[in-house]
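J.: the amino acid sequence is not available; the structure is as follows:
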């Protein structure tokens, strides 16, 4: 993101733009990049499907049963 903003600033400077125009272009570039990043992350989260373990845990919580059986909570190799 910083590299793109730096390129926009350099391009604006070489284009002989005023400092106000450079600042406006940099701010517009930063806002567009951030909104795009947010939308991509949102799309990735919405497209993610829950895996089998998440579905089982959700069903167990809805049924009132513990999501993890008590015997799974003991350390492996424990004498208890």
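T.: Received, thanks. Values in this document were obtained by computation on a predicted structure and should not be read as measured data. Numbering: from 1, shown residues only.
J.: going by C-alpha atoms from here, please, whenever you check contacts or count neighbours.
T.: Noted.
J.: can you list the residue ranges for helices in the protein?
T.: With DSSP state H as the criterion, the chain has helices at 2-14, 19-47, 52-63.
J.: I'd like those as JSON lines, with mean neighbour count appended.
T.: Formatted as JSON lines, these follow (neighbours: other C-alpha atoms under 10 Å):
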{"stretch": "helix 2-14", "mean neighbour count": "14"}
{"stretch": "helix 19-47", "mean neighbour count": "13"}
{"stretch": "helix 52-63", "mean neighbour count": "12"}
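J.: and here's the other structure:
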């Protein structure tokens, strides 16, 4: 269980570290896979196609802008 949480933490740490720098954002596929493997992590897709989610440690936002990148949010 701890390794699963660590996997999500690594993916979101990249996004959190690069907050505001979309060129270095985490790929949406990696973030979604990490969230799927992390207990308590949930995400939703809004009508515009934006994806957002949170675990107990971090939150992320993946805009539907064609870049397929996610950023960490607080």
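T.: Ah, there it is. Not measured: the values here are computed from a predicted model.
J.: kindly provide the TM-score of these chains.
T.: Remark: TM-score between the superposed chains equals 0.27 [TM-score structural alignment, normalised by the length of the second structure]; 27 aligned residues with a C-alpha RMSD of 2.6 Å.
J.: can you list the buried residues in the helix or strand where residue 4 of the second structure lies?
T.: Assigned by DSSP states H and E, residue 4 of the second structure belongs to helix 2-17. By 16 or more other C-alpha atoms under 10 Å, the buried positions in helix 2-17 of the second structure come out as 5, 7-9, 11-16.
J.: elements contacting it?
T.: Identification of packing neighbours for helix 2-17 of the second structure by 3 or more C-alpha pairs under 8 Å, 6 or more residues apart in numbering; DSSP states H and E yields strand 26-27, helix 28-37, strand 59-62, strand 69-73.
J.: and for the helix or strand following the second one, what's in contact with it?
T.: Think helix 28-37 of the second structure. Downstream of helix 28-37 of the second structure, the next assigned helix or strand under DSSP H and E is strand 42-45. With contact meaning C-alpha atoms under 8 Å, 6 or more residues apart in numbering, strand 42-45 of the second structure is reached by 35-36, 51-55.
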